[in-house]
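Asks: Kindly return the folded structure for what I paste below:
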Amino acid sequence: MSHAPPMNQRISTAGPDSAYPPPHNQSGYAPPHPPMSEAGRPMSAYNPPPMRPQSQYTGRPQSQYNPNPSSQYYQHGKNKNGAHYGHLVTQEPDRDTACGGDACGACCKYNTLACLFCCNGWLRLCGRGMSIKDILSQLNSRLYTTGKETAREYLDKAAAPFEVFDRRAKRMQRDRAAARTADSREVDYLRDEVARRVADRLLDIKRRYHTVVDIGAGCGHLAKAVDDDMLDKLIMCEMSPTALNRDIDQEYDVEVERRVMDEEMPQFEPETLDAVVSSLSMHWINDLPGMMIQVRKALVPDGVFIGAMFGGDSLFELRTSLQLADIERDGGIAARVSPLTDTRDMGSLIGRAGLTLSTIDVDNIVVNYPSMLHLISDINAMGEGNAVVHRLQFIKRDTLLAASAIYKEMHGNKDGTIPATFQVIYMIGWKPDPSQPKPLPRGSGQTSLGELFDSTSHKL
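Replies: Okay, the predicted model is just below:
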């Protein structure tokens, strides 16, 4: 005669983690012999009986919603031939207790829609004296809270803005370079030269400045190139405190204030600066338009911005040599040199930032080095190493030697040195002001170009 096992030997299949057959060292029923199918064949552990489907509300196991899940057990017996058989018996809980828990039941703890439409949850809410209006109000409140949590969770997991350069790595490079004080001062020749050319452009403007900001000041290269005839106060902003304070004891001709600030996010009061200058720092900024917009807001009306940055043709000799060496040794090209801005993009950048009367010019500074290894050593000592996000952290020895040989063969000088070209883009933009000159409206001309050409041709 068939009989059901005791309750403490039943197998609960309320969640997806339930296993068949259960191990002997866990709670649950372990049958004394393999269960048999209705056909009299043993049931394999790889072919378990069908499980109760998981709740479809929010993806949580059903046991979190229903405090009284259904239980299943095997009912055993013998057929006429004396062979054992077994079949699965499912015992459902009482319908009156299916939606238990506080207020409307544990099945509705995480999902209000489940509360209103499962079992007798609606009747339970109404039985507590809640009107339809109160029920809908509670529903809207829970849905609104859940929506806010979902939106906050989505924003937390949202991808960060697209970044080309690793700003943290760049700050560490500048810190390490400035920490080697003697080596860092030996490679100041390039930054000092560009700072002098930026100061000349600032001097070409016939006015005296009260407050000027140097964004990406480094070790104070611009402060050495200006004097008190041009401005009263220079604010040096640099994200590397080691570089900013390398020459803390040096005296300048103007009043100097040092601020540790990321040049990608300059923070100044609106309309407080007469001029903003940036010398060889903007080529490491990810959001150039955003940085330029912040500069425009900080400038007074008719204030000027003067910037200098490396252009796209900088170190083209090194770039091509490394690419050819990578192709020869590894069969591909790696990002060895950081990408740089093209000259044609700077005009649209200044216009996008809201600056007017833009002026752009380019200088090519050629420096000769004994070898490519000396060039790379100076670049690292300047803190100008590669800082691309997906950069390679190493270069193989044979690739480096092959690139050095290619560099000397393709670009070397007759005296055995190699040239390195640094293209510097200078830009000038002004904050709009009614006093600035403006072009005449279209169609206001009084002289025809055709008549002018005719009169000129008759004279010739």
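Asks: Only C-alpha atoms from now on, for both contacts and neighbour counts.
Replies: Will do.
Asks: Ser141 - how many residues pack around it?
Replies: Using other CA atoms under 10 Å, Ser141 is surrounded by 13 other residues.
Asks: tally of neighbours for the closest residue to Leu340 other than its chain neighbours?
Replies: Nearest-residue entry for Leu340: Gly312, 4.6 Å, with adjacent residues in sequence omitted and distances by CA to CA, 6 or more residues apart in numbering. Residues contacting Gly312 under the criterion other CA under 10 Å number 18.
Asks: so what's Gly312 up against?
Replies: With contacts taken as CA atoms under 8 Å, 6 or more residues apart in numbering, Gly312 has the following neighbours: 339-343, 423.
Asks: cool, Glu257 as well?
Replies: Here Glu257 is in contact with 233-236 (criterion: CA under 8 Å, 6+ apart).
Asks: can I assume it sits in a strand?
Replies: Yes - Glu257 forms part of a strand when assessed by DSSP: H, G, I helix; E, B strand; the rest coil.
Asks: Can you list the residue ranges for strands in the protein?
Replies: Listed in chain order, the strands of the chain (DSSP state E) span residues 11-12, 71-78, 84-91, 209-215, 231-238, 255-260, 273-279, 299-310, 356-369, 418-430.
Asks: Report the buried residues of the third one.
Replies: This means strand 84-91. 84-88 (16 or more other CA atoms under 10 Å).
Asks: Show me what it is packed up against.
Replies: Strand 84-91 sits against strand 71-78, with contacts defined as 3 or more CA pairs under 8 Å, 6 or more residues apart in numbering; DSSP states H and E.
Asks: One more sequence to fold, the one below, so I can look at both together:
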Amino acid sequence: MSGPIDVFDPAALAARRRRALALGPETFLMERAAEDLVDRLGAVKRHFAVAADLGTPSPLLRALLAGSPMIGELHAFGPAERADVNAVIDPEALPFAPESLDLIVSALALQTVNDLPGVLAQIRRALRPDGLLIAGLFGSGTLMELREAFAIAESDTLGGISPRVAPFADLRDLGGLLQRAGLALPVTDVDRVVVRYGDPLALLHDLRRMGAANPLTDRRRTPLRRATLMRLFEVYAERFADPDGRLRATFEIAWISGWAPHDSQQKPLRPGSAKTRLADALRVPEGKLPGA
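Replies: Have a look, this model is predicted:
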């Protein structure tokens, strides 16, 4: 049986992160995700003795969590481009011992692993009973405008299309993956961020400074043709401009959380175990369906 398809090129991802550091990183999305994660964690009223920041490409999340009374030890595991990590790791093969962590957090990292179901299963094994995972990753609606504009521009100028924008996971699929990994009480929700730009070139510059330029294994390896770029600008302006002429770009941050199972957690009731009829609870007469 074949393994997961390598959608993302790890060498390209590392090169994109190094270039972002050299250019001066654009951090507004990372700041939003890190602050949101800290707020979400703050709603959980408990102490986590040992926590790990997994794969986050910026030290910002660790800095925000440092000194939190909710967390005892906080370790960072991530890419080599991040100087403050305790260890550089392969995101597909986590180094954690079974039941060694009480909390795993991650911001804008897990969307580029090739085997997300496998990584979630490894996270589940690494969590102690009643341990928590909270992660934010780019969702399927991210850069939907750019994806459509690129497809039309390449079709018009090259007679076909190539992968340009990553196929990020759908929110409903993420919920299923949490359950498949064995995490209890799974929760998913989405934060949609719409950013407005003067022109598509400003968006492309921001993506480079985020380290988010095309990292796909099947990407076109030749430089973008001028005719294609000009057509991209035309399509984007035609389809995604606001009345004032500025252009929309959507970033979708999908939030996932789940707990390692523990006896203290709430359990769903067995089917048929209810002792009160729905009609009685709603205080309405019980009737029959038409034709029954």
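Asks: any idea which of the buried residues of strand 84-91 of structure 1 is the one closest to Val164 of structure 1?
Replies: Leu88 (61.0 Å; CA to CA).
Asks: How about the closest one: what's its closest non-neighbour residue?
Replies: Closest residue to Leu88 of structure 1 apart from its sequence neighbours, by CA to CA, 6+ apart: Tyr74 at 4.7 Å.
Asks: Kindly report the same for Asn86 of structure 2.
Replies: Nearest-residue entry for Asn86 of structure 2: Ala76, 5.3 Å, with adjacent residues in sequence omitted and distances by CA to CA, 6+ apart.
Asks: so what corresponds to Asp232 of structure 1 in structure 2?
Replies: For Asp232 of structure 1, the equivalent position in structure 2 is taken to be Gly72, counting by TM-score structural alignment.
Asks: Next one: Lys408 of structure 1 relative to Leu375 of structure 1, how far apart?
Replies: Remark: distance between Lys408 of structure 1 and Leu375 of structure 1 (CA to CA, to the nearest Å) = 12 Å.
Asks: same deal with Lys206 of structure 1?
Replies: 39 Å.
Asks: okay, those two: which has more neighbours?
Replies: Leu375 (19 against 8).
Asks: quick one: that one and Asp363 of structure 1, what's the gap?
Replies: Between Leu375 of structure 1 and Asp363 of structure 1 the computed distance is 20 Å (CA to CA).
Asks: Looking for the alignment partner of Gly216 of structure 1 in structure 2.
Replies: The alignment partner of Gly216 of structure 1 in structure 2, by TM-score structural alignment, is Gly55.
Asks: Report how many residues lie close to that match.
Replies: In terms of burial, Gly55 of structure 2 registers 23 neighbours under the definition other CA under 10 Å.
Asks: Can you tell me the closest non-neighbouring residue to it?
Replies: Leaving aside its sequence neighbours, Gly55 of structure 2 sits nearest to Gly78 (CA to CA, 6+ apart; 4.0 Å).
Asks: before we move on, what about Val50 of structure 2?
Replies: Counting by CA to CA, 6+ apart, Glu73 is the residue found nearest to Val50 of structure 2 once chain neighbours are left out, at 4.8 Å.
Asks: wait, that neighbour sits on Arg62?
Replies: No - when contacts are counted by CA atoms under 8 Å, Glu73 of structure 2 is not listed as touching Arg62 (11.3 Å).
Asks: These two - which one has more neighbours?
Replies: Set side by side, Glu73 of structure 2 and Arg62 show more neighbours around Arg62, with 21 against 15, by other CA under 10 Å.
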